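A.B. asks: Give me coordinates for this.
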Amino acid sequence: MNNADEMKNLASRKVRITELMKEKGVKATVLSPSMDMLYTTGFNTFPGERLLVAVFDDSGEVIFIVPRMYEQEVRERAVFDRILSWDDSQDPSDILDALCSEKGYAGSTVAIEDIMWFNTFDKIFSSFKQAQFVKASGIVGELRKYKTADEAEKMRKSSELAEKALGKVIPLIKVGMKENEVRDLLEAEMKQQGLTSPSFETIIGSGSNSALPHYTAGDRVLKTGDSIVIDFGGMYRGYCSDMTRTVMLGKASSEYTEVYEAVKEAQQRAVEAVKPGMKASEIDAAARSCITDKGFGEYFIHRTGHGIGMEVHEEPYISDISKAVLEPGMVFSIEPGIYLPGKFGVRIEDLVMVTETGVEVLNKFSKELIEI
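C.D. replies: Okay, here's the model as predicted:
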């Protein structure tokens, strides 16, 4: 996609944000450096102690308040209507106070970034006097839940390249290697395939470590009979992939095979349940009931999945308490697992996209039991 296409997308998002704000009675939406800022304006940077925010007004105007050192970057990269810059000899609260007075934000409903540095929130709280604060995810998150054709294509490509990397690395896994050596091989191969970086900290859990769902690679030495959980993903043109396969180093025992097949069946049942109109909780139930029926319910200790896009965890969340209803364009993971403490764990994860008629599975990598 060229720059003109991206600017068109940003302009469209700006219009939609304004519409949502009016629908929800929100006078202003304030975003600090984050994926939300990047998604809505085209600009992002590291959050810091200096005040840098984008204020979306319900009139449709977007005002950046930025340190002068960032002004040129914002002008070159962002969608905006006005920039109010300040330098270190000024108190940015004065600029924020003046904007709030100009726009009449006192006592209004204001959406702010869900996760924000306290010093930024403190300035906003002080300037937006008597405002009722709500989460910006109720506005920006509503847009990010639904992937455009271009976003979906980036995620397909990200998944494809990650799978190619995994296919190269699995044959290299040997007894005597360390978990972090497997991680390093996989991350190097992802880069070789064209992914710019891991989309999260790569999980390589072997032996009893595989029973820890979010264990990260350590220096444990791989042994014959180890279950190895490989949960990883990469970034492609700003979008994440995320997949998990579990392999056996050596010959699988009957207990391991029983657990593996239970997870595989649960994952497949959940995938097959995906279609527009289904509740996220029903997808969770499809996987969970399968595992429970096979006697392993107490060992499935997390939700079934999560949305994904520019960040590895987004709306919608696929859990038994989720209120989300599936709609076309939503992309999320389906990743049931069984974790036997002190013994081993098994997890299988694919990304799926809700289509008009059902589901598209973004991952194509085999889910059959692999013995190395």
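A.B. asks: switch to C-alpha atoms for all contacts and neighbour counts from now on
C.D. replies: Noted.
A.B. asks: What residues does residue 133 make contact with?
C.D. replies: By CA atoms under 8 Å, 6 or more residues apart in numbering, the contact list for residue 133 reads 109-112.
A.B. asks: ok, of those residues, which one's closest to residue 17?
C.D. replies: Residue 17 has its nearest neighbour among the contacts of residue 133 in residue 111, at 11.3 Å by CA to CA.
A.B. asks: Any chance you could list what contacts the strand or helix carrying that closest one?
C.D. replies: Counting by DSSP states H and E, the element that carries residue 111 is strand 109-112. Residues from elsewhere that reach strand 109-112 (CA under 8 Å, 6+ apart): 25-31, 131-136.
A.B. asks: Would you do the same for the sequence below? I want to compare the two.
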Amino acid sequence: MGTEELYPAGRLSAARHATAAAGLDALLLTPGSDLRWLTGYDARESERLTCLVLPAEGEPTLVVPALERPDAEAAPGGGLRIVDHADGDDPWPLVRAALPGPVRAVGIADRMWAQQVLALRAALPDAAQRLASEVLRELRIRKSPAEVAALAEAGAAIDAVHRRMGQWLRPGRTEREVAADIAAAIRAAGHAEVDFVIVAAGPHGASPHHGTSDRPIGAGEPVVVDIGGTMPSGYRSDCTRTYVAGGPAPAGFVDLYAVLRDAQRAAVAAVRPGVTAEDLDAVARDMITAAGFGDAFLHRTGHGIGLDTHEDPYVVTGNPRPLEAGMAFSVEPGIYLAGRYGARIEDIVVCTTDGGQRLNTTPTELIAL
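C.D. replies: Next up, the predicted model:
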């Protein structure tokens, strides 16, 4: 797919209209996924200011460090007015000059650095500051066909890594050794960046965000492997499978895993337009609770994914948002027994016009290596 399909020029116009409708005079976007989604520019985060100034009325301007101007000019979105600042110059007057008329309220990037937020407040002391996500959330939450294709490409790449797990995950090897092999394979499978590698064996599997350690993997221990990366397109992968290496699983684990597998499959099957995010969460949660493991399901059932690994919509109790075609999110229930073991199964699913499409296609059975 071409970058023009992933980063169409019409997004700037749509964002400008949405900014006006939200009662904001402009969006001010520093490096991050919002800036990339609107322009295709994967800007560097640094103390040197990069900021897209998108007025509700008027021409957008990209303020960049002079040394990064060539990269900004080469961005897929193209066609932006670019102004640059040299090291040692104050860039904030350039931001102010790009804002026509009085400025009463601006939407700022959700993850703008605090030092930039404070500098902006000094530059525009009379302007109220709100989150840009108030405007951009609704534009980004439904993926275009090109974005779905990019996510499918990411899903296929991470699936290819899971299929090779038997090469690395063996008793006696440490979690860290296995993780190093996985990280290399994530890049070899086509990712531009490795975002995370969780290899959590035995009791470590009961900590959902364990990471890795120098603890050797024991024979027959369940191992939770949660991995993801960023593709050259900017779109992300995220997939979890649970393995047992070099021996039979502990007593009780096979039954626990069967409960988890059935709950995850049921939740995937329940995806369709109109189902609320919290009701989808309840599909998996109610089955796990009925089997006696409710207190061991420690997190939400899923999160949206796109240019960020975690973005809207969140599949969680308390989110009444109905699913819509084009929404992409994880379905990843887990069961975690402290001091013993844990298990998680995660697929990325896209809501279609009449159901859901799994973008991860490796088996969800307990995988014995």
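A.B. asks: Got a TM-score for the pair?
C.D. replies: After superposition, the two chains reach a TM-score (TM-score structural alignment, normalised by the length of the second structure) of 0.94; 366 aligned residues with a CA RMSD of 1.7 Å.
A.B. asks: on that earlier part again, just the buried residues of the contacts of strand 109-112 of the first structure.
C.D. replies: The neighbour count (16 or more other CA atoms under 10 Å) marks 26-31, 131, 133-136 as buried among the contacts of strand 109-112 of the first structure.
A.B. asks: Determine the number of other residues adjacent to residue 138 of the second structure.
C.D. replies: 12 (other CA atoms under 10 Å).
A.B. asks: Alignment lookup: residue 104 of the first structure to the second structure.
C.D. replies: In the second structure, the residue matched to residue 104 of the first structure (TM-score structural alignment) is residue 102.
A.B. asks: who touches its match in this structure?
C.D. replies: No contacts exist for residue 102 of the second structure under CA under 8 Å, 6+ apart.
A.B. asks: can you tell me how far it sits from residue 25 of the second structure?
C.D. replies: Distance of residue 102 of the second structure to residue 25 of the second structure, given as CA to CA, to the nearest Å: 8 Å.
A.B. asks: same thing with residue 196 of the second structure?
C.D. replies: From residue 196 of the second structure over to residue 25 of the second structure the distance is 38 Å, taken as CA to CA.
A.B. asks: quick revisit: tell me the SS of the match of residue 104 of the first structure?
C.D. replies: Look at residue 102 of the second structure: counting by DSSP: H, G, I helix; E, B strand; the rest coil, its state is coil.
A.B. asks: how near is it to residue 13 of the second structure?
C.D. replies: Going from residue 102 of the second structure to residue 13 of the second structure by CA to CA gives 21 Å.
A.B. asks: Now stretch 42-50 of the second structure: buried residues?
C.D. replies: Going by neighbour count (16+ other CA under 10 Å), the buried part of stretch 42-50 of the second structure is 42-43, 48-50.
A.B. asks: what does stretch 221-233 of the second structure give?
C.D. replies: In terms of neighbour count (16+ other CA under 10 Å), stretch 221-233 of the second structure has its buried residues at 221-231, 233.
A.B. asks: just curious, which of those residues is nearest to residue 19 of the second structure?
C.D. replies: Of those, the one sitting nearest to residue 19 of the second structure (CA to CA) turns out to be residue 233, at 26.2 Å.
A.B. asks: Please identify the helix or strand for that closest one.
C.D. replies: If you go by DSSP H and E, residue 233 of the second structure is not part of any helix or strand.
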